[in-house]
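Participant: can you look at this prediction? I've put the sequence above it.
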Amino acid sequence: MNATVFVVDDDASVREAVSSLLRSVGYDVAGFATTGDFLLVERGQQPSCLVLDIRLPGASGLDLQRELLALGSHPPIVFITGHGDIPMSVAAMKDGAVEFLTKPFREQDLLDAVHTALEIDRRQRAEGEAFAVIRQRWETLTPRERQVMAQVVTGRLNKQIAGDLGLSEVTVKVHRAAVMTKMQVAGLPDLVRAADRLANDAAIQRA
């Protein structure tokens, strides 16, 4: 299936049972007893998710979830717990957990949750790759072309942009054409969509 499931549970019997189940349906599985052990491992390039016990010695599953979010690395998480702790489950779901399963859970429920988590990760990775391409194209623009692009996507006319930037309309047209070529877009709607994707990039906002 070309996907990896990381299992973090301090109970060796549970960890092995979950790992065995996941391997039986074709997933690559890596098991860990603590959150610290998991953090030492690279996720790699293939889709992955995390099956995580919420109560662990030392840092808890919720602590790990928050740490991953702070690091900007957030593999989809399926929480498992032997305690029906509603406040903890609410906190986990608010921070983006895919599912919260209470032991003992049905094997199919776990498999369904893992399948959903991996689909989410595949989508996030695809979106990340698409954003990286758009950002690389934006980085080829000159400072002036970036200024022109910023105005074009707001619907400003060439004449208005020329007045704002102290340029001739002909020069604006040249820059506008260069922007369309370098961003590899077919028209204004595509350029607007690209700009929307870039809008939340802090480095671009500072440029």
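Facilitator: The structure has been received and is ready for your questions.

Participant: use CA for all of it now, contacts and neighbours both
Facilitator: Fine.

Participant: okay, residue 75 and residue 98: tell me how far apart.
Facilitator: The gap separating residue 75 from residue 98 is 10 Å, by CA to CA, to the nearest Å.

Participant: higher neighbour count, those two?
Facilitator: More neighbours surround residue 75 than the other of residue 75 and residue 98, with 25 against 22 (other CA atoms under 10 Å).

Participant: list the contacts for that one?
Facilitator: Contacts for residue 75 (CA atoms under 8 Å, 6 or more residues apart in numbering) come out as 48-50, 121.

Participant: specify the local secondary structure of it.
Facilitator: coil (DSSP: H, G, I helix; E, B strand; the rest coil).

Participant: rewinding a little: are any of the contacts of residue 75 buried, and which?
Facilitator: Burial by neighbour count, 16 or more other CA atoms under 10 Å: within the contacts of residue 75 this picks out 48-50, 121.

Participant: among those residues, which lie within strands?
Facilitator: Mapping the buried ones among the contacts of residue 75 onto strands (DSSP state E) picks out 48-50.

Participant: and those, which is closest to residue 34?
Facilitator: Residue 34 lies nearest to residue 50 out of these, by CA to CA, at 12.7 Å.

Participant: the closest one reaches residue 73, doesn't it?
Facilitator: No: if you go by CA atoms under 8 Å, residue 50 and residue 73 don't touch, sitting 11.8 Å apart.

Participant: that older thread, mind picking the two most distant members of the buried ones among the contacts of residue 75?
Facilitator: Greatest spacing in these, by CA to CA: 50 and 121 (10.5 Å).

Participant: give me the common contacts of those two.
Facilitator: Counting by CA under 8 Å, 6+ apart, the shared contacts of residue 50 and residue 121 are 75-76.

Participant: and the longest helix belonging to the chain, what other elements does it pack with?
Facilitator: The helix that spans the most residues within the chain, counting by DSSP state H, is helix 107-139. Counting contacts by 3 or more CA pairs under 8 Å, 6 or more residues apart in numbering; DSSP states H and E, helix 107-139 packs against strand 48-53, strand 77-81, helix 169-183, helix 188-198.

Participant: another structure for you, compare them:
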Amino acid sequence: MLHNLYIVDDDEAVRASLCRLVSRQPDYVVRSFPSGEAFLKQFDELEPGVVLLDFHMKGANGITVLNAIRAISQRFVVMMLTAHGAVHRSVDAMKAGAFDFIEKPYDSAALMMCLDLAFAELDKLSTEVGGRDAAVARLALLTPRETEVIAGLAAGYSNKQIAWTLQISPRTVEVYRANLMVKLNVGSLAEALQLVFVAEQAIAA
């Protein structure tokens, strides 16, 4: 499996050094960008990956770029490069959603270890996103009325309460409930509700 790594740093020497280091890994595909603006300009064309992002750059700084990434997509894991001793910057980066941070000058072994963890996190996120997308797709199979019924069930309402809210009979609610269970291909109400909760995470994301 290929690991897409994006290096964003306005220091050419740092970019070159990082590229040499990580390019030794046979499964890494590395691209570098001289500024946050250059990275964001090509953002939509990039495959999911890990972003090694410098905190202090001319133009858009690391936090600005990180916030932009988080506002657009969840398909990237961001590691921040910070100056040695800049603890407050590291804290700001973590609060903004960075997975981890590396201090300059970096230790090569420590950096590679952190990148391994970052790619493991990316794999985890990709699996979660895939599960959320699948849940949304399955729920899209329901009719509007079936969707209302399962929403009531997810809210903890009984069949009678749902029937009263929708102004239909409890027996009709039972029919809708049975139909949506078949459409969702689930064996229990708990499984159906789990799909709802997972899909809600996708909407929130």
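Facilitator: Noted; the coordinates are in hand. These figures come from a predicted structure and were not determined experimentally.

Participant: and the TM-score between them?
Facilitator: Aligned and superposed, the two chains score 0.89 in TM-score terms (TM-score structural alignment, normalised by the length of the second structure); 201 aligned residues with a CA RMSD of 2.0 Å.

Participant: what is the nearest of the contacts of residue 75 of the first structure to residue 85 of the first structure?
Facilitator: Of all the contacts of residue 75 of the first structure, residue 50 has the smallest distance to residue 85 of the first structure: 19.5 Å, by CA to CA.

Participant: what's the nearest residue to residue 54 of the second structure if we skip its chain neighbours?
Facilitator: residue 81 (4.5 Å; CA to CA, 6 or more residues apart in numbering).

Participant: same question for residue 22 of the second structure.
Facilitator: Using CA to CA, 6+ apart and skipping residues adjacent in sequence, the residue nearest residue 22 of the second structure is residue 28, 7.0 Å away.

Participant: mind checking how far the one you found is from residue 66 of the second structure?
Facilitator: Residue 28 of the second structure sits 22 Å away from residue 66 of the second structure, going by CA to CA.

Participant: more crowded one of those two?
Facilitator: Set residue 28 of the second structure next to residue 66 and count neighbours by other CA under 10 Å: residue 66 wins out with 24 against 14.

Participant: which SS class is the more buried one?
Facilitator: Of the three states, residue 66 of the second structure takes helix under three-state DSSP.

Participant: which ones are touching it?
Facilitator: With CA under 8 Å, 6+ apart, residue 66 of the second structure has these contacts: 78, 96-98.

Participant: just the buried residues from these, in ChimeraX please.
Facilitator: To isolate the buried members of those in ChimeraX, using 16+ other CA under 10 Å:
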select :78,97,98
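
Participant: in the first structure, what residue sits furthest out from the centroid?
Facilitator: residue 168 (42.0 Å; CA atoms, centre = their mean).

Participant: who are the contact partners of that residue?
Facilitator: residue 162.

Participant: distance of the corresponding residue of the second structure for it from residue 193 of the second structure?
Facilitator: Counting by TM-score structural alignment, residue 168 of the first structure lines up with residue 169 in the second structure. Look at residue 169 of the second structure and residue 193 of the second structure: by CA to CA, they are 22 Å apart.

Participant: what residue is smack in the middle of the first structure?
Facilitator: residue 124 (4.5 Å).

Participant: and that residue, what does it touch?
Facilitator: By CA under 8 Å, 6+ apart, residue 124 of the first structure lies in contact with nothing.

Participant: re the thing from before, which one of the contacts of residue 66 of the second structure is nearest residue 113 of the second structure?
Facilitator: For those, the minimum distance to residue 113 of the second structure (CA to CA) is 14.6 Å, reached by residue 78.

Participant: the closest one touches residue 52, doesn't it?
Facilitator: Yes: Residue 78 of the second structure lies in contact with residue 52 (CA under 8 Å); the separation is 6.2 Å.

Participant: residue 54 of the second structure -> the first structure?
Facilitator: Matched by TM-score structural alignment, residue 54 of the second structure corresponds to residue 53 in the first structure.

Participant: right, I mislabeled it, should have said residue 3 of the second structure
Facilitator: Mapped onto the first structure by TM-score structural alignment, residue 3 of the second structure lines up with residue 3.

Participant: distance of that match relative to residue 47 of the first structure?
Facilitator: 5 Å.

Participant: cool, residue 21 of the first structure as well?
Facilitator: Taking CA to CA, one finds residue 21 of the first structure at 18 Å from residue 47 of the first structure.

Participant: neighbour-wise, which of those two wins?
Facilitator: Ranked by neighbour count (other CA under 10 Å), residue 21 of the first structure and residue 47 place residue 47 first, with 22 against 16.

Participant: ok, that one - contacts?
Facilitator: Applying CA under 8 Å, 6+ apart, one finds that residue 47 of the first structure lies in contact with 2-4, 118, 121-122, 125.

Participant: just residue 172 of the first structure next, same as before
Facilitator: Going by CA under 8 Å, 6+ apart, residue 172 of the first structure touches 148, 158, 161-162.

Participant: rerun that using 7 Å as the cut-off
Facilitator: Residues in contact with residue 172 of the first structure (CA atoms under 7 Å, 6 or more residues apart in numbering) are 158, 162.

Participant: same check on residue 18 of the first structure?
Facilitator: So residue 18 of the first structure contacts nothing (CA under 7 Å, 6+ apart).
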